[in-house]
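>>> generate coordinates for the sequence data below:
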Amino acid sequence: MNGNGENGKSKRYTIFVLLTLAFVAVMVMYVEAMAFPSLPMVMRDFGLTVEDYALASWIVTIYLVVGAVAIPVFGKLGDIYGKKKMLVIAMSIYTVMVTLTGFSRDISDSIYVMIFFRAVQGLAMSMFPLAFSIIRDEFPREKLAVAQGVISAMFGVGTVVGVVVGAWVTEMWGWQWTYHTVAPVALLFTLLVAFKIKESPVRIKAKVDYVGASILGSMLVLFLVGVTETRNRGWTDPLVVGLLIASIAMMLAFVLWLPRAKDPLVRPALLKERDIALTNGIAFMIGFALFTANQTVVAIGGFTFQLDTIGTGLLMLPMAAVTLILGPSAGFVVKKRGPKWPMTAGMILCIMGFVMLLGYHSTQEEVMVGITVMGAGSAFAMVGSINMLLITTPKEETGISTAMNMIIRTSGSVVGPALAAVIISNNSSIIPGIGAVPDEYAYQLIFIMATVFMGIGVILGLLLTNRLALPELEKSGPRPAGVATDPSNGSK
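As a prediction, the model looks like this:
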């Protein structure tokens, strides 16, 4: 009786942890789902035009840049001091900065103030690897894929809520209320995590690589500033060339620093595991292609179709809805068949969506069809890649491995949209009665670029070894990272 009671209590607690962290994902995606669609409205409020799109896109990209640096730092701190403790700190930062971002236009008429608030808000991106690591610690390996599928589905829920409810809130009361409405919810969930979730017992002794984090952040910022300045100066301007060369120098410095760091930001030893290295390469391609396509669809809706925020949100709704529906299904498929083939099939579906958008984006219906296919593919690609990483990573290295993966994926998510924003800013025409509108060439070039990068992801996916989280191995202890799936159990 006592054993059954304890098991029931443990099961209820595990479900509570999953639901709490899942709704944190909903909360964050509610805000981020509106970050792209509300850009045209934000630009108007700050007196910007389509020629300033590269600057305005910093509202999204700076959040990702800071997140790319914060993720490994908070991930390592979580491994050292406790994942729950660092999650509470990250969520507290998020609550404060979401509140300030909502008042940024009242504080100053300069868009740089909002960009600054969004930058600090980016520290909270570390919530996600911390949450995934907590789930890894709480769930048995054979149930991990389903749990990850639930979290991925909640990303879809948050996106749906954002593009429907958030779009309505934005159109009725302004983009500021996207942030105002989420601030009390963020506070509530911060308190829930602080007082209701237990600290993970998994710890490692290590030091945080602050030098590596600084080099990585400098590399990304220099690259983004250089790319953004091409709109006003061109690619051959000495300042632009200097910034890009400095970015490359920082990248080389980062690579040279890794073997010298006692506890490096990115652990090269993990990348010696072939499937971990391939999965991280895939993560970059997925981040690059999906974020690039999403930003471009927003530009099509806001500038070409001249849609308001609600219209742009509804344009993206099919993609969000199909991601929501297929997220849990992807988790079950990954559990039964292993992550390789669902992930690879998902990337192929994304390519099909990109090709559709490349050839057909002159009507809203055509765009909806293309992004729906893309959304279906992204559900399987994301769930598959996360689970491949978790299955191959030793449990005590989950935090740093997940953080490393998110650095790489976030880097792709930063670089892709930055290039897309510059392409849009540099290729626009003035239409009487409407104003500056991106050229057809800009859209075609961006979708070709997304297709190429996702195609590289497919090639990397085919090189993976399929793996299953086998219950019998879970019972006997953690499965070695090199144990592959028996072909008879779903690797084919």
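
>>> C-alpha only now, for contacts and for neighbours.
Will do.

>>> quick one: list the elements packing against the helix or strand encompassing Val157.
Mapping Val157 onto the secondary structure by DSSP states H and E places it in helix 141-161. In this structure, helix 141-161 makes packing contacts with helix 2-35, helix 127-138, helix 309-337, helix 364-392, helix 471-475, judged by 3 or more C-alpha pairs under 8 Å, 6 or more residues apart in numbering; DSSP states H and E.

>>> want to put them side by side, so please do this one too:
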Amino acid sequence: MSPTNAAPPRPNVVVVVLAFGGIVVSLMQTLVIPLVPRFPELLGASPADATWVITSTLLAGAVATPVVGRLGDMYGKRRMLLISLVLLVVGSVICALSGTLLPMIVGRALQGAASGVIPLGISIMRDELPAERLGAATAVMSASLGVGGSLGLPASAVLVEKTDWHVLFWTAAGLGVVVTALVVALVPESSVRTGGRFDFVGAAGLSTVLVCLLLAISKGADWGWTNGLTLGLFAAAVVVLLLWGWFELRTRQALVDLRTTARRQVLLTNLASVVFAFAMFAMSLVLPQILQLPTATGYGLGRSLLVTGLVLVPAGLVMMATAPLSARLSRARGPKVTLMVGAVVVAAGYGLGVVLMSAIWQLVLVSGLIGAGIGFAYGSMPALIMGAVPVSETAAANSLNTLMRAIGTSVSSAVAGMILSHLTVSLGPAVVPSQDGFRLIMALGSGMALVALVIAAFLPGQRRHQEFPLGPREEAVPAAR
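Purely as a prediction, here's the structure:
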């Protein structure tokens, strides 16, 4: 779509456009939070059925991310980026026109299918940016995931309070159109392609594993963790995973190159991503509830949804501001050190949160500190992944890493939900989570960050010139398989 005789856009322009796209896509995760309690009434559905509005987005994103990444390596990352953004726009329009449950689920699933935008953006940066700009750019792109999540809640709260709820989705559609137009006009298509045939069997197998696993995790609390359906889904995920791995190892052009994935640097980075995502999402589950619970509990702050969203904004801004610092530290000491620093900062932030949760300024401090640690950690992960995979597999590898984060957030949500449902106190006729439950989740977040620190300690060290061994300006001929 870009003219071949046009001058290449400036790196800053490409970075801004792609990062804006990442923020818009990540907004979709928190966009509906103010509506979740009202969905049964708004859509004429039972509370149990209404949860599929959230679950459908999670499942679609998990399935689409690795598939879109692999297709990007094969047929063009910009092309798949545009397809993902079109799905986002179409899904948002369907949601905006919805008044019943089924079209809302379809629209939210299409929004979730756009989750591959962030790993595709990182991969485009590797192909198009000068090597000296790549570290900072990918750190900013990676951090856009948290920034969009932090900005989405206050923005959606304002719209829900001041306008009809459908405006939320019309706004999302409008932002998607803007991003799509900017990508068409300003982001070039890379010539780095793997070619070959798409692994449909591998895609179907991995999709089955993810749907079984995430469905069991997300619905286990409602169905019961010992329920036959929950246990059956977990068992099916394990069996299909083993069969899928056996097949992928014997497939010449596999959806996921398991031999590359098993390299120590890639494997440990992905494990750290799961743990970090668990720790990061715990903050999103605890702080809003503390802020909104009535003051009669003795620990709730009784604030509105809008104030709650505004309290979380600084964490996203700190995350984005920390991204360039993450890149500098990675250049100076290697991304392994940056990941370890992030883990220590997140652990310290949650540690403070165990004792500091009685005032707004304390929660801003805690969330800001955790946001800074996540900015360091998420900024280092693309460098670690891209430092260990060929340039022709960048999108698939980054997509798999993004998928690991999604699994971590899903597990975090399930564990936190289980804790808060068991540690409760009575408030008149109502039962609400207890302060001990919130403190336990904070302590668990700190502990998981320390687990990530231990995992990161076993990563191989990297020197500056080894950070991106197959950078875009260092390969004269596009990779082929």
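
>>> tm score of chain vs chain?
With the length set by TM-score structural alignment, normalised by the length of the second structure, the two chains reach a TM-score of 0.85; 465 aligned residues with a C-alpha RMSD of 3.3 Å.

>>> picking that back up, average offset of the helix holding Val157 of the first structure relative to the second structure?
Superposing on the second structure and averaging over aligned pairs (mean C-alpha distance after the TM-score superposition for the first structure), helix 141-161 of the first structure comes out at 3.2 Å.

>>> now do the contacts for the residue in the second structure sticking out farthest from the centre.
Going by C-alpha atoms, centre = their mean, the residue of the second structure most distant from its centre is Gly428, 37.8 Å out. Applying C-alpha atoms under 8 Å, 6 or more residues apart in numbering to Gly428 of the second structure gives no contacts.

>>> corresponding residue for it in the first structure?
With TM-score structural alignment as the criterion, the equivalent of Gly428 of the second structure in the first structure is Pro432.

>>> could you count how many residues lie near the aligned residue in the first structure for Thr308 of the second structure?
Under the alignment defined by TM-score structural alignment, Thr308 of the second structure is paired with Thr312 of the first structure. In terms of burial, Thr312 of the first structure registers 27 neighbours under the definition other C-alpha atoms under 10 Å.

>>> measure the residue lying closest to Thr312 of the first structure once chain neighbours are set aside to Gln364 of the first structure for me?
Closest residue to Thr312 of the first structure in three dimensions, ignoring its sequence neighbours and counting by C-alpha to C-alpha, 6 or more residues apart in numbering: Gly301, at 5.2 Å. In this structure, Gly301 of the first structure and Gln364 of the first structure are 8 Å apart, going by C-alpha to C-alpha, to the nearest Å.

>>> before we move on, what about Asp439 of the first structure?
The separation that Asp439 of the first structure has from Gln364 of the first structure, given C-alpha to C-alpha, amounts to 17 Å.

>>> one more: Val17 of the first structure?
Taking C-alpha to C-alpha as the criterion, Val17 of the first structure is separated from Gln364 of the first structure by 40 Å.

>>> compare neighbour counts for those two and give me the winner.
Val17 (20 against 17).

>>> go through stretch 425-436 of the first structure and flag the buried ones.
Along stretch 425-436 of the first structure, the positions that meet the burial threshold by neighbour count (16 or more other C-alpha atoms under 10 Å) are 425-428, 436.

>>> redo those residues as TSV? Include secondary structure and distance to Gly75 of the first structure.
Conversion of those to TSV gives the following (DSSP: H, G, I helix; E, B strand; the rest coil; distance: C-alpha to C-alpha, whole Å):
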residue	secondary structure	distance to Gly75 of the first structure
Ser425	helix	36
Asn426	helix	38
Asn427	coil	40
Ser428	strand	41
Ala436	strand	43
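
>>> can you put those residues in JSON lines and add distance to Met368 of the first structure?
Compiled in JSON lines, these are given as follows (distance: C-alpha to C-alpha, whole Å):
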{"residue": "Ser425", "distance to Met368 of the first structure": "24"}
{"residue": "Asn426", "distance to Met368 of the first structure": "26"}
{"residue": "Asn427", "distance to Met368 of the first structure": "24"}
{"residue": "Ser428", "distance to Met368 of the first structure": "23"}
{"residue": "Ala436", "distance to Met368 of the first structure": "24"}
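
>>> ok, back up a step: the helix or strand just after the helix holding Val157 of the first structure aligns to what range in the second structure?
Next along the chain after helix 141-161 of the first structure, taking DSSP H and E as the criterion, comes helix 167-173. Using TM-score structural alignment, helix 167-173 of the first structure corresponds to residues 157-163 of the second structure.
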